[in-house]
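Q: below is the sequence, then the predicted model.
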Amino acid sequence: MVVALMVSMLPGVTHAQAPGALGTAGNLIRETEPRADGIRHVDTELMIAGLKAIKANTYVFPMAGDNVHWEDLRNEFLPAAAAAGINVWVLVYSPSQAGCCVSRPYKHDYVAWAREIATLSRTHPNLIGWTVDDYAYDLKTFTPGYVKQMRTVARAINPSLTFVPTVYYSQFTDAFIAEQIPLLEGVIFPFRDEPHRDTSWTWNLSYQVKHLAQRLPGTDVYLMPYAHPLSHAAQKPTVAYVEAVTKKGLEHVRTGELSGVLQYKLPFVSRDTGWTRPASDNLARTGNGRLSFVVQTKTVTKAGMWCGASRQAQLTPGAGTYGVSFWHGDDRGPDSPAGYHVKQLLLNGKVVWQQDVAANDHAWQRATVDLTAELAGANSVKLEWRLYERKGVTSYFTDVSVDDIVVTGLQLSDPGVENAVTWTAGLARQGGPVYCSAQVYHQNYGADLGARIATMYAAG
């Protein structure tokens, strides 16, 4: 009790009731056949079974599509979730998302949503909160005065109902914190490696969580890892990536800096379109894994920026020769501009091989480098593959791959890049928008990721 009290008194630490909100958002699944009314309703039984399988205690129910979602939530999903011990939040879409998603029946009348959700929560106590997706993109709608109306209406009906909108890291400006945070019970924080935009790099997560905890004392912050592809990102999230973000998020839940972890569209039932990944997603030369080095489109880089994947290798006693060979490929060719993106291999910090991405011909090539002279009298070996910016670009996409490494006179574990964890600790980048990762393909993405999420959620 004393330890818990001391933690709760630390500046910038929020109050999270163990084990916090652990769950996922979105991915409503409809029944395979229409009922007598001609409608394919939400498959409540299947979804509840899937949520129980991943050990979720919270589900964020999206109001997308027709009115049947609202009716199915009221009549079927909330009672079934209560019986399973699952809390529910309602997700309503913002005006800026009208091109893809409009929440019905109350559309963009958020005072009406506040009233009706609060009313529903009085008869279903497991309906504990609601959120507006992409909230901070629509502050012309969600003015402090309007949000006060929403808050007043909801609190008059159910004072304990929480409003926890979705806000990205860069949107927590001083003005937003001063004007909006006093009106909110919490925020959902989707992590996307800002100021960049990718679902492969995790190093900024702890800094951003701690920074928000310091700037938002007393406000519940819920981390949202991307288990579903992020729009305009070059790569889909991998099992290893989501696992790493979730694991780190749960550590911050335990310290009180986060109040929970809610996946973005985790495919938790087998009928979900994201349950499996197509074979075309596997870009490895052999097996399932590769090193990937990316500069995204519409991304500004500067000369000298780089991202590298390094590993320590052991010298084989008595070896007379040393060398390394590896396969490399990229999406560029002789028709692409040269002199910008350069693939490199470094030995103990020294470049021993390099090639421009434009020199490749859209196919895997093998590079062999003799390291015997370089390693004469050496005691340690650090190999590093990297993508280096010789000149800056403004929009010049590339995705460079390295796979099937073979060493001579050296010992190197996981040369086929089949275990992302083996390589992740050796990733480093200089400058930011050039990033790299170990990309390991999982055909059974939903099942493999769900099993790992369940283990972590069960541990709390």
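A: Great, that's in hand.

Q: contacts, neighbours, all on C-alpha from now
A: Noted.

Q: and the helices in the stretch 251-400 of the chain, which stretches?
A: Using DSSP state H, counting those that start in this stretch, the stretch 251-400 of the chain contains no helices.

Q: just the strands in it please.
A: Secondary structure of the stretch 251-400 of the chain (DSSP state E, counting those that start in this stretch): strands located at 260-264, 289-295, 306-315, 323-329, 341-347, 350-356, 365-370, 381-389, 398-408.

Q: ok, Val300 to Asn204 distance?
A: Distance of Val300 to Asn204, given as Cα to Cα, to the nearest Å: 19 Å.

Q: ok, Arg285 next?
A: According to Cα to Cα, Arg285 and Asn204 sit 30 Å apart.

Q: the more surrounded of these two?
A: More neighbours surround Arg285 than the other of Arg285 and Asn204, with 17 against 13 (other Cα atoms under 10 Å).

Q: before we go on, here's another structure to hold up against the first:
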Amino acid sequence: MRRQRRLILAAVAAAVTVLVSVLPGTAVAARAAGAQAKVANILAAYGGEIREAQPRADGYRHVDTDATLDKLAELHNTTFVNLIWDAPSDWDDFRTELLPAAQQRGLDVWVYLVPPTECSAERCSYPFKTDYLRWAQEIATLSKQYPALKGYAIDDFNHNLDLFTPDYVRQMQDTAKSINPDLVFLPQVYNQTVTTAFVDSYGPIIDGLILAYRDDPYRNTQRTDTLRGQLDAASANLARYGKPLVLMNYTSNLSGTPFPPNPDYVRTTTEIGAEYVAAGKLGGTVTYILPLNPADDWRNDNHAHGGVGRLSLFVPMATPTRPGDEASASQVVQVDPNAPDYRITFRQDDTYYNGGAATGYQFKQLLVDGQPVWEADVATDDLGYTDVQVDLSAQLRGKTSATLTFRLLERKAVTNFWVDARVDDIEAIGFTVTNPGFESRDGWQLAANTPAILPDIEHYLVDRADQAFAAVQGVYGPARLVLEARDSGRQGLVAVAEQAWAQQRAGRPQAAGALARAYAAQARGLRLPALAELGDQVAGELAG
């Protein structure tokens, strides 16, 4: 009788399974629910791994697995996104060394591949290069051996849609999910890509998207005010298919920009990402190439003529401008009415030089009381700082004050003419300039009549990588307290963790540290040693 009953129940279960499988939209809905569950509460780092100091016998500097994982642990990451691109040995390093070690430490990992547009004979995702069906097969097979391997991604997906058609991506997904249905695939895209048409084409197939934030369409890592709006819009678009969004925020140099993001930018974007993750608005947030070895902070250069500060007037690449668009730095200077002479000397430079080609578009100017007294076309200046001296007697004699302005002016419209105009080390005779070397942000009023040109005062930080690391750590630590407490189901612990994070976001690290210590003590009382250790670590970091 029991055997007969088991046979009947099995038959009923099989019938229900068949019925559910043929219902319209059921498979899509199931995949959507699975994607949301698998891509959640992720605090990640992409790239930035530490390499061994000396090449091995094959001539390559391999990934230093222990050093990399130690630094990731300090960040309180839940996930590491491993880039396969920097050396032909990367895949073997990942599958034979880093992945097994990460799994042993309890760290999840993803594989990150480059697309055809980033693949050359010298540098590519080796060994399978642009055979993404093979990559899907190999990654899925490896994920069955190592469950810590949760997913994979492809960079600049939207720039390679001629290959990554919906049919091709479907083949990738079918290949991977036939081996491991739990493995997720999230292409990396930019904001302008996440249209209704794009999501309708790819939303049913992919497991979510990674959105790299760069204030599109004004490519930069200086402004953050559009981040929340872009995340909200993209998340809502993907939510139509039940798929999660992951933020990628830049913590090192974005190509085509004049300088890497400063620590305040890193802190702000990381904090917004973690806030959205904790609120369930994002599946995860991932830092872009945060240097785990500070010596690898590429393109962190001193662009000042003297000291560490300078004025930057920046037009991003692929950014349309209109005639009359401008950005400037101004201040009211005090003029000595009894001075026998009025002169200004300053040092100026820009990043564009094409031998006099493309002239007549962008002009660097000096103005006094709104009237130009000097200008130069960015296309005709030689590269490197040059001294400019201007006699201002006609403009200043008889005055006690005047407005001094450095300006970048668009005389003709451009569509893709990126330039960074630089001013530094001002010397004044007959009048006084506050902060003439731009060594602080004092004295100057920055303005622009368009978001297409960014005025800023850049300060070179020799320890920028260390400060960026500390900024991310200061966000991920308290956020991890909250996520782990929620997973534990202990509401008292959750309340303490949320208070600690709130204090940290409010700029009160000492109060946050005290709450982290209380979290650790409470976790010990609940016999949750891993959470107690986490609380102690975060408390120590906040105290430092």
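A: It's in. Small disclaimer: the values here were computed from a predicted structure and weren't measured.

Q: follow-up on the earlier one: let's have the strands of the stretch 251-400 of the first structure in a markdown table, adding distance to Ala4 of the first structure.
A: What follows is these, written out as a markdown table (distance: least, Cα to Cα, whole Å):
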| stretch | distance to Ala4 of the first structure |
| --- | --- |
| strand 260-264 | 17 |
| strand 289-295 | 42 |
| strand 306-315 | 40 |
| strand 323-329 | 51 |
| strand 341-347 | 48 |
| strand 350-356 | 50 |
| strand 365-370 | 56 |
| strand 381-389 | 44 |
| strand 398-408 | 46 |
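
Q: dump the ones you listed to a markdown table, plus mean neighbour count.
A: Listed next are these as a markdown table, based on neighbours: other Cα atoms under 10 Å:
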| stretch | mean neighbour count |
| --- | --- |
| strand 260-264 | 27 |
| strand 289-295 | 27 |
| strand 306-315 | 21 |
| strand 323-329 | 19 |
| strand 341-347 | 21 |
| strand 350-356 | 15 |
| strand 365-370 | 14 |
| strand 381-389 | 23 |
| strand 398-408 | 21 |
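
Q: so Gln443 of the first structure belongs to a helix, correct?
A: No: counting by DSSP: H, G, I helix; E, B strand; the rest coil, one finds Gln443 of the first structure to be coil, located in no helix.

Q: does it really touch Asn288, like I thought?
A: No: applying Cα atoms under 8 Å, one finds Gln443 of the first structure not in contact with Asn288, separated by 9.2 Å.

Q: those two: which has the busier surroundings?
A: Shown here are Gln443 of the first structure and Asn288; by other Cα under 10 Å, Asn288 has more neighbours (20 against 16).

Q: give the aligned equivalent of the more buried one in the second structure.
A: Structural alignment (TM-score structural alignment) places Asn288 of the first structure against Val308 in the second structure.

Q: separation between its match and Ser328 of the second structure?
A: 20 Å.

Q: on that earlier part again, Leu427 of the first structure is nearest to which of the strands of the stretch 251-400 of the first structure?
A: Each of these was scored for nearness to Leu427 of the first structure using Cα to Cα, and the closest is strand 306-315 (4.5 Å).

Q: tilt between that closest one and strand 398-408?
A: 10 degrees (axes from the mean of the first three to the mean of the last three Cα atoms, to 10 degrees).

Q: distance between strand 306-315 of the first structure and the chain's centre?
A: 25 Å (Cα atoms, centre = their mean, to the nearest Å).

Q: now that strand and strand 381-389, what's the angle there?
A: 160 degrees.

Q: which strands and helices sit next to strand 306-315 of the first structure?
A: Judged by 3 or more Cα pairs under 8 Å, 6 or more residues apart in numbering; DSSP states H and E, strand 306-315 of the first structure is in contact with strand 289-295, strand 381-389, strand 410-411, helix 420-424, strand 427-430, strand 434-440.

Q: in JSON lines, list the ones you listed along with distance to Ala233 of the first structure.
A: As requested, these are arranged in JSON lines below (distance: least, Cα to Cα, whole Å):
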{"stretch": "strand 289-295", "distance to Ala233 of the first structure": "10"}
{"stretch": "strand 381-389", "distance to Ala233 of the first structure": "18"}
{"stretch": "strand 410-411", "distance to Ala233 of the first structure": "35"}
{"stretch": "helix 420-424", "distance to Ala233 of the first structure": "19"}
{"stretch": "strand 427-430", "distance to Ala233 of the first structure": "18"}
{"stretch": "strand 434-440", "distance to Ala233 of the first structure": "12"}
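
Q: ok, which of these comes nearest Thr372 of the first structure?
A: Across these, Thr372 of the first structure has its closest neighbour in strand 410-411 (10.8 Å, Cα to Cα).

Q: who touches the closest one?
A: The list of residues contacting strand 410-411 of the first structure from outside it, by Cα atoms under 8 Å, 6 or more residues apart in numbering, reads 313-316, 322-323.

Q: before we move on, back to that, what's the closest of the strands of the stretch 251-400 of the first structure to Leu139 of the first structure?
A: Here strand 260-264 is closest among these (Cα to Cα), at 22.5 Å.
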